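Trainee: pasting a predicted model and its sequence here:
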Amino acid sequence: MRKVIALEFVTLDGVIQAGGGPEEDTSGGFKYGGWQDPYSDHVLGTVMKKQMSMPFDLLLGRTTFDIWESYWPYHVDQWPSVSTATKYVASNTRTSSQWQPSVFFGGDITEKVSQLKQESGPNLHVYGSAHLLQTLMKHDLVDAFWLKIYPLTLGSGKKLFTDGTIPAAFKMTESHISPNGIIIVNYERAGAVTAATISAS
């Protein structure tokens, strides 16, 4: 069974929009595009190399796919795995792309992703795709979050956790703190939320 893993670059206040560049995604009047790069360092680079070197396919929303489609085919030497991965794109408006291999699907997203998870193949990595993620989380289809948490707040922008978030417990499987203050942490699902009363020791 394949896992759905959300790999997100996120600010302290939960923004995941346009970390890569000023023109990446200006929707909603967002004006802080490119907030990731000033914090890049060798620890983040090592983690990214590891994650980009493992087998994976991509599961993307249409907006994120559009952004990636305009960049990655022209930078194949940077991360070849992005181009060779099958890109599954949730979209009701697009059906094809010259950037291959790409598979577009509309309609019932949860049914399609559930089917993909049952198929053989590498895990499905989700980057960006804020709207798609809300649907995946709402239907308990995300198995893990691999987060890079940056030491800044932006106050506005597309958020990682919004109305699609459900109660769920996670366990940490890996963590690093980079010299520039990025908290790099992997969480996997660990069942339901448990609660207890704090007792005085």
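Mentor: Okay, I see it. Numbers count the residues shown, from 1 in each chain.
Trainee: make it CA atoms for all contacts and neighbour counts henceforth
Mentor: Will do.
Trainee: quick check: closest non-adjacent residue to the residue nearest to the spatial centre of the chain.
Mentor: In the chain, the residue lying closest to the centroid (Cα atoms, centre = their mean) is Tyr127, at 2.9 Å. Leaving aside its chain neighbours, Tyr127 sits nearest to Leu7 (5.4 Å; criterion: Cα to Cα, 6 or more residues apart in numbering).
Trainee: this is the comparison structure:
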Amino acid sequence: MRKIIAATFISLDSVMQAPGGPDEDPTGGFKYGGWVFPHSDEETGKTLFELFEKPFDLLLGRKTYEIFAAYWPYIDNDNPIANKFNSVTKYVATRGDAELKWNKSRSLGEDVVAAIKELKAGEGPDLLIQGSGDFIQTLLRHGLIDEYRLVIFPLVLGAGKKLFAGGAVPCAMKLLRSITSPTGVIFATYQPDGPVKTGSFVGPDPSEEEIERRKRLE
């Protein structure tokens, strides 16, 4: 069985839009494209490359596919990430019928959820999501993401497409690994860990004032 891994750059407030440059995705009037660049250093680059060391195929939404297809095929294959991305299979969630010209690209078809479930149940390398903020909401909604490899940057963007947005379903998370770069970037790996557990610091005999406060909230 194959895992689906969301490897995502996010701000402290979960924004994932246009990390790579100002022209990447300015939709919605997003003004901060390229917010990753000022935090890049040798340690960050080394840790990022570890994401791509094990075999994987790419799982992409249409918009991210178009960004990647206009960039990575034109980068020298001496670049290790370009070499990986150009050689692996790209599974693309797209509602259109436009030709997917990038090498080894395949449409997930009309029923994306069914196609992904079939891929997960089959043989092959793990499926690595890059970007694809809109598509990720579908995967979240259906509980299809097995692991989150979050690269968390020390800034707040306030607005923009968020990782945990309309498709997010409440669940607990288990931290598997975390490290911090000299520029304050946190690399944290999580996996879903069942339902959210709750409790209370209030004793079994609340005050009359507390009881009245609760009534006002009903």
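Mentor: Good, I have the coordinates. For clarity, every value in this text was computed on a predicted model and none was experimentally measured.
Trainee: now what about the TM-score between them?
Mentor: Scored against TM-score structural alignment, normalised by the length of the first structure, the superposed chains reach a TM-score of 0.95; 200 aligned residues with a Cα RMSD of 1.4 Å.
Trainee: looking at it, the residue nearest to the centre of the first structure is touching Val4, isn't it?
Mentor: No: applying Cα atoms under 8 Å as the test, Tyr127 of the first structure and Val4 come out as separate, 10.8 Å apart.
Trainee: helices of the first structure, start to end?
Mentor: Ranges of helices in the first structure, per DSSP state H, are 42-53, 62-69, 80-84, 109-118, 130-138.
Trainee: which among those helices is found nearest to Thr197 of the first structure?
Mentor: Taking Cα to Cα, helix 130-138 is the member of the helices of the first structure nearest to Thr197 of the first structure, at 27.6 Å.
Trainee: from Glu24 of the second structure, how far out is Gly158 of the second structure?
Mentor: Distance, Gly158 of the second structure to Glu24 of the second structure, by Cα to Cα, to the nearest Å: 18 Å.
Trainee: cool, and Met1 of the second structure?
Mentor: Taking Cα to Cα, one finds Met1 of the second structure at 33 Å from Glu24 of the second structure.
Trainee: with neighbour numbers in mind, choose between the two.
Mentor: The neighbour comparison of Met1 of the second structure against Glu24 (other Cα atoms under 10 Å) goes to Glu24, with 16 against 12.
Trainee: list the contacts for that one?
Mentor: Glu24 of the second structure sits next to 18, 33, 67 when contact means Cα atoms under 8 Å, 6 or more residues apart in numbering.
Trainee: which of those residues show up in the first structure as well?
Mentor: Retained in the first structure (both residues aligned by TM-score structural alignment, their matches' Cα atoms under 8 Å) from the contacts of Glu24 of the second structure: 18, 33, 67.
Trainee: so the first one sits against Gly29, correct?
Mentor: No: under the contact definition of Cα under 8 Å, Ala18 of the second structure does not touch Gly29, with a separation of 11.5 Å.
Trainee: neighbour-wise, which of these two wins?
Mentor: Comparing Ala18 of the second structure with Gly29 by neighbour count (other Cα under 10 Å), the higher total belongs to Ala18, at 25 against 9.
Trainee: quick check: Ser14 of the second structure touching Lys162?
Mentor: Yes: checked against Cα under 8 Å, the pair Ser14 of the second structure and Lys162 is within contact range at 5.2 Å.
Trainee: so for the two, which sits in the more crowded spot?
Mentor: Under the criterion of other Cα under 10 Å, the comparison of Ser14 of the second structure against Lys162 puts Ser14 first, with 22 against 18.
Trainee: check contacts around the spatially closest residue to Trp35 of the first structure that is not a sequence neighbour.
Mentor: The spatially closest residue to Trp35 of the first structure, leaving aside those adjacent along the chain, is Gly19, at 5.1 Å (Cα to Cα, 6+ apart). Gly19 of the first structure sits next to 9, 33-37 when contact means Cα under 8 Å, 6+ apart.
Trainee: nearest to Phe56 of the first structure, of the residues you listed?
Mentor: Nearest to Phe56 of the first structure, judged by Cα to Cα, of the contacts of Gly19 of the first structure is Phe9 at 18.0 Å.
Trainee: buried sites along stretch 60-74 of the second structure?
Mentor: By neighbour count with 16 or more other Cα atoms under 10 Å, stretch 60-74 of the second structure contains the buried residues 60-65, 68-69, 72-73.
Trainee: quick one: the strands in the second structure?
Mentor: With DSSP state E as the criterion, the second structure has strands at 4-11, 56-61, 90-93, 105-107, 126-130, 147-153, 173-180, 186-192.
Trainee: having no further points to raise, I will conclude here.
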